[in-house]
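Novice: Got a predicted structure here, sequence first:
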Amino acid sequence: MTLFKAGLRATAIVAAALAMAGCASQMAGGPSSKPSNPADAAAQAAETSHYKTAVREYMRAASQASQPAAQRRYRLEAGLAAAQGGDAQTAQQLLGGIDPSQLDPTNQARYNLAQREISIAGMSPDQALTHLPKPARNTAPAVAQRVWEKRADLHFANDEPVQGIEALVQRDVWLMNDRAMRANDNRIYDKSLDAIGLGIGPNSRAAKDAGKTTRGWLALAQIGQQPFADRTARDKAIAQWQKQYPGHPANRTILADRFHYKNATQVTRQKPGQMLNGQAPQPTSDQVALALPLTGQFQNAAQAIRDGFMFAYQNNPAGMPQPLIYDSNTMSPQALLSRAESDNVGILVGPLDKSKVQAMSDLSLPMPEIALNTSSDADQRPGFYQFGLAPEDEAASAAAHAVQAGYTHALALVPSGDWGDRVLDAFRSALAARGGQLVGYQTYDESSHDHSQAIQQVLANQNNADFIFVAAQPLQARLIRSQLKYYHAADLPMVTTSHAFSGTVNPGEDIDLDDVHFVDMPWLLGHGGTITRLRSEAADAYGDEAKSYARLFAMGMDAWLLAHKLDQSGLSTGQPIEGMSGVLSIQPDGYIKRYLGWAVFHNGRPQTLSMPSISQAKSGDSYAQQQQKNNAGNGNSLSAPRSGNNAVAPTAAGPSTSSQSTPAAPSSSGNDASWSSGD
């Protein structure tokens, strides 16, 4: 018997003893209504993760349906349930006769996920997890919750109970009905009991990096496993637990179902991707502190961000004291918090490295914080903002601009691995949200110079596509563009992210990228007036830091802009801010999304076509509104302008530009995926 199975058996014995003693009622779940037909029975089974039953009932519904459309729909749902339940053979048989191009965007995304689940069915849990990345922030809820559940299954199969519980906690955010949430809560609690039986409690080494919600589940399961002298003592422990974990989702049904505990605590339901409602801490002083790893692995990136931050402060101090600078590489998260409190800091900006941002997100800070990377927790505390150069934002912006230009059917070519998966998922979701469709994609090996196989495979769907999205660094982007031409796809418009542009105008190298469209930040694309003056002043004052790391320098400038705005009036959804790294839009979960400009290579030089606008961010860049704008003018066509004088002037709401071709922009790296937001 494995240690894991032995722990489960021990858990069952203890749980049974406690149930007999009356300390906790280990009920399997809450009340449910009896389904009236096979389709309802199947839906209920799927919502509660009983996938074999769901497959059987959906097939029964298909056999009873008189309309072909209904039969196809039920067969699709049966195939999706089989894939989610791990029955790859049945899923393949059921989905084999379905044409995904005939599905709506959400069901197409579900179908694509099912195909990925089928492909990983024979892999080890470790391998499968690498091929099933976490869902992007703008993923459809029906898809995101499935991904999190599958990742939870894989972690549990890999004897990683804490990571599995964390995945189910993330899944909860995306569930859309009470029955599914109740079933998910019961599974989390059962898995938490299993973890306690294995000696994994909320303060154990295995849970040290877990989020606060996950630790709350473990702490509650610890109470459920603990013998008490009487019910009063147990209820006192639960009341103390509620104070330590306010607003915890276990307050919804678990306390009543499992402990018969009369619960007076209200739980506010989260929207997908949104943190629990609560009062965000307000700045208690005008003092801002910037925490960056100024020594160690990320020091070059940190120094560029620091210089941009101080440059922006010096240009607009707004009567605020000079920011304090901390080297976060030499401080633990708790030490960083203690230092900020002792210095009477009103706003903390940073840190940069992802692991430390994750740790800071779990602390209860008395001041608002603008982290310079993202945390993977969905249930962020109020007052915790996340800002960085996320590649997902760039992929989504590329999709939005392409649709605005009238292109809706895409091929995609992305590097293999987690970074490519994240970019692809963000691009696909943004495209689908605007009525577009990804008709085919392939991954390529970044270490190779020959991408002929991947290109030929993706071009097999060329007749169904009107453009291709490529995610690549400059060298690979040039190679791929040349090889696309070799395979007679020169007329297929190519769209990419800022990663394809080094930031240095280099006509000799970038001539291979002619007619390629890409998104990038105003600091590199804008010119004329204020932005040109600021770039010149930055280069004079900071030299190589401002030139070689231009995108990071701009990120630092915007970090100060956000801190200043937070101090003066707060950061609010629906109130975008014009920044140098993009138009910044604060999302309900504290994530700060960037809207980017649009450019094209002509004679090896980037030419600006449009800049991001406040109105674009306010509208959420919806497909209908973008189409309306597109019909009003022809400035965003994917056809490259043939002279600088034909470049389209950006919208007036964006940073100052002119209608002339973009001059030499400062050089920039700053796309290093090893540190950038969202790693």
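Specialist: On my side now, so go ahead. Small disclaimer: the values here were computed from a predicted structure and weren't measured. Numbers count the residues shown, from 1 in each chain.

Novice: contacts and neighbour counts: CA atoms only from here.
Specialist: Noted.

Novice: what packs against the helix or strand containing residue 144?
Specialist: Here residue 144, judged by DSSP states H and E, is contained in helix 141-157. For helix 141-157, the packing partners by 3 or more C-alpha pairs under 8 Å, 6 or more residues apart in numbering; DSSP states H and E come out as helix 105-119, helix 125-130, helix 161-174.

Novice: same thing but at 6 Å, please
Specialist: Where contact means 3 or more C-alpha pairs under 6 Å, 6 or more residues apart in numbering; DSSP states H and E, helix 141-157 is packed against helix 161-174.

Novice: so residue 495 touches residue 517, yeah?
Specialist: Yes - in terms of C-alpha atoms under 6 Å, residue 495 counts as a neighbour of residue 517; the distance is 4.8 Å.

Novice: Which one's more surrounded, these two?
Specialist: residue 517 (30 against 26; other C-alpha atoms under 10 Å).

Novice: Within the helices and strands, which one has the closest residue in space to the more buried one that isn't next to it in sequence?
Specialist: Spatial nearest neighbour of residue 517, excluding adjacent residues (C-alpha to C-alpha, 6 or more residues apart in numbering): residue 600 at 4.3 Å. Under the criterion of DSSP H and E, residue 600 resides in strand 597-602.

Novice: Just give the number of residues close to residue 298.
Specialist: Residue 298, neighbours per other C-alpha under 10 Å, totals 16.

Novice: From residue 116, how far off is it?
Specialist: 34 Å (C-alpha to C-alpha, to the nearest Å).

Novice: same check, this time on residue 411
Specialist: Taking C-alpha to C-alpha, one finds residue 411 at 18 Å from residue 116.

Novice: Please say which of those two ends up with more neighbours.
Specialist: residue 411 (25 against 15).

Novice: if I've got this straight, that one is in a strand?
Specialist: Yes - assessed with DSSP: H, G, I helix; E, B strand; the rest coil, residue 411 lies in a strand.

Novice: In three-state terms, label the residue nearest to it when sequence neighbours are not counted for me.
Specialist: In space, and not counting its chain neighbours, residue 411 is closest to residue 468: 4.5 Å by C-alpha to C-alpha, 6+ apart. The local conformation at residue 468, judged by three-state DSSP, is strand.

Novice: Count the neighbours of residue 468 for me.
Specialist: Residue 468: 25 neighbours (other C-alpha under 10 Å).

Novice: Return the residues in contact with it.
Specialist: Contact partners of residue 468, counting by C-alpha atoms under 6 Å, 6 or more residues apart in numbering, are 410, 411, 412, 494.

Novice: structure B:
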Amino acid sequence: MFGKVKRLVMASLGAVTLAGCAVIPGGTDAPVYNEPVANTPPPAPSAPDADLLPADTERHRVALLVPLSGSNSEVGQSIANASTMALLDTGADNLRITTYDTGSGAAEAARRAVADGNRLILGPLVRDNVDPVLAEARGANVPLITFSNDVSVAQDGVFVMGHVPDQSVARTAAFAIAQGARTFAVLAPRGDYGDRALNALEQAVTALGGRVVGIERYDRNNTSILSSADRLRAAGGYDTVLIADGARLAAMAAPRLKNTGDALPSIIGTELWSREDALTRTGALRGAWFAAVPDARYRQFAQSYASRFGDQPYRIATLGYDAVLLTLRLSRDWQPGRALPAGLLTDAGGFLGLDGAIRFMPDGVGQRALEVRQIGNGAFTVVDPAPTGF
């Protein structure tokens, strides 16, 4: 299964004129915690162009639901551009992907997508849009592959494709234990992301025979995290510390936890550290570990994206590319115009995309094969490669 899709991923990246992809009209990174994003008031609905989606008996109609207006429009456009690239790079002639703008109303975008005969929805981007989209899609038996990383939205008919922080924490903790770690402490922000990181660490460490012996929570500001780090260092009694936050705050807290050159405590982080080169300039973080999706194919993707669209993609844009690769894989056992057969999305073998191997579990959560990286002096090093399959 992986061989064919891998060939699709590595297909030539020359410029081509797009066919089979339409857009229904309606920086900063995507929201780190996938918090609700306010939509602008929806405009008066207009009737779709009768010629936009001609009758088609040989191509699958697939809807891409992303924000093309509003505060997340740049992220949504980056995902849409990446899906276009995937169509071009694979030469897919059996897919018709139509983009609908959730920025002017997720429910209306979903209603139009269903009315237009789409049998699969790629999106939406943020968790607060999942329920209104599902309300329109469920009656038509149209599944969703959301780009959110919030596992709480996974359910019958909703599959979570985003990079799940819990899996990054669990993977890194398991690696640390394999290196000899036994007692862990946690420095985590108050709120949903911190809760999820803490729970993931406790579950992973306990299952592998370790212990979590210290927990400090903080508000996401400079003073609070420094005070929490000082309290954690004073308490002691651990050999490894998880800093469950982004690069800026992690770089501030690390020198409060250990001196540059000290072997212990080991410091581990989360997927938020991926591609954050500033971490390599913080002495106290040298030797720290974190897990993320493989990055090797992203570099080629980013170069091709920039040459086509004149700008760098958002890191999350690979989800749009990989969603098209997944759809192509599904199309081998899916007849155009029919509902997606039950069980295809939860194939235990999964599939391979730019972000490595992924498979959807029966509960709808996408399980990813992650690599573990180590922070060095000016560079990241992969110390435990991601598996290439399941």
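Specialist: Okay, I see it. None of the values given here were measured: they were computed from a predicted structure.

Novice: by contact count, what packs against the strand holding residue 600 of the first structure?
Specialist: strand 517-520, strand 605-610.

Novice: now it: which residue numbers in the second structure?
Specialist: With TM-score structural alignment applied, strand 597-602 of the first structure matches the range 371-376 in the second structure.

Novice: Need the residues that contact that stretch.
Specialist: 280, 286-292, 294, 380-386.

Novice: now the helices for the stretch 251-390 of the second structure?
Specialist: 296-309, 318-331 (DSSP state H, counting those that start in this stretch).

Novice: Quick one: closest of those helices to residue 78 of the second structure.
Specialist: helix 318-331 (8.3 Å; C-alpha to C-alpha).

Novice: mean deviation of that closest one from the first structure?
Specialist: When the first structure is overlaid, helix 318-331 of the second structure sits 2.2 Å from its aligned residues on average, using mean C-alpha distance after the TM-score superposition for the first structure.

Novice: Where does that helix end up in the first structure?
Specialist: So helix 318-331 of the second structure sits over residues 554-567 in the first structure, by TM-score structural alignment.

Novice: in the matching stretch, what's buried?
Specialist: With burial defined by 16 or more other C-alpha atoms under 10 Å, the residues of stretch 554-567 of the first structure counted as buried are 554-564, 566-567.

Novice: do you know how far residue 129 of the second structure is from residue 150 of the second structure?
Specialist: 12 Å.

Novice: ditto for residue 301 of the second structure
Specialist: On the measure of C-alpha to C-alpha, residue 301 of the second structure and residue 150 of the second structure end up 25 Å apart.

Novice: cool, residue 285 of the second structure as well?
Specialist: 28 Å.

Novice: Neighbour count for these two, which is higher?
Specialist: residue 285 (28 against 24).

Novice: Now for that one: which residues touch it?
Specialist: Counting by C-alpha under 6 Å, 6+ apart, there are no residues that residue 285 of the second structure touches.

Novice: Go again with 10 Å.
Specialist: 250-251, 253-255, 257-261, 266-269, 279, 374-377 (C-alpha atoms under 10 Å, 6 or more residues apart in numbering).

Novice: And residue 359 of the second structure, by the same measure?
Specialist: Contacts of residue 359 of the second structure (C-alpha under 10 Å, 6+ apart): 161, 345-352, 365-369, 389-390.

Novice: Inside strands: which ones of those residues?
Specialist: 351, 352, 366, 367, 368 (DSSP state E).

Novice: list the buried ones in stretch 467-486 of the first structure?
Specialist: Quick answer for stretch 467-486 of the first structure (16+ other C-alpha under 10 Å): 467-474, 476-481, 483-484.

Novice: Let me know the closest of those to residue 15 of the first structure.
Specialist: Closest to residue 15 of the first structure, out of all of these and judged by C-alpha to C-alpha, is residue 471, at 51.3 Å.

Novice: hmm, back to that, with the contacts of residue 468 of the first structure in mind, which one is nearest to residue 543 of the first structure?
Specialist: residue 494 (33.9 Å).

Novice: what's the distance between the nearest residue to residue 603 of the first structure once chain neighbours are set aside and residue 450 of the first structure?
Specialist: Using C-alpha to C-alpha, 6+ apart and skipping the chain neighbours, the partner closest in space to residue 603 of the first structure is residue 511 (5.6 Å). Counting by C-alpha to C-alpha, the separation of residue 511 of the first structure from residue 450 of the first structure is 19 Å.

Novice: repeat for residue 82 of the first structure
Specialist: 38 Å.

Novice: cool, and residue 317 of the first structure?
Specialist: In terms of C-alpha to C-alpha, residue 317 of the first structure sits 51 Å off from residue 450 of the first structure.

Novice: that older thread, just put the contacts of residue 468 of the first structure in TSV and tack on distance to residue 173 of the first structure.
Specialist: Converted to TSV, these look like this (distance: C-alpha to C-alpha, whole Å):
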residue	distance to residue 173 of the first structure
410	30
411	31
412	29
494	36
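
Novice: got the end-to-end distance for stretch 432-446 of the first structure?
Specialist: End-to-end distance (C-alpha to C-alpha), stretch 432-446 of the first structure: 27 Å.

Novice: just how off-centre is that stretch within its chain?
Specialist: Distance, stretch centre to chain centre, for stretch 432-446 of the first structure: 17 Å (C-alpha atoms, centre = their mean, to the nearest Å).

Novice: what's the single longest helix in the second structure?
Specialist: helix 73-90 (DSSP state H).

Novice: Where in the first structure does it fall?
Specialist: Helix 73-90 of the second structure maps onto residues 299-316 of the first structure, going by TM-score structural alignment.

Novice: and that stretch, how far out from the chain's middle?
Specialist: On C-alpha atoms, centre = their mean, the centre of stretch 299-316 of the first structure falls 26 Å from the chain's centre.

Novice: I figured residue 74 of the first structure hits residue 42, correct?
Specialist: Yes - between residue 74 of the first structure and residue 42 there is a contact under C-alpha atoms under 10 Å: 9.4 Å.
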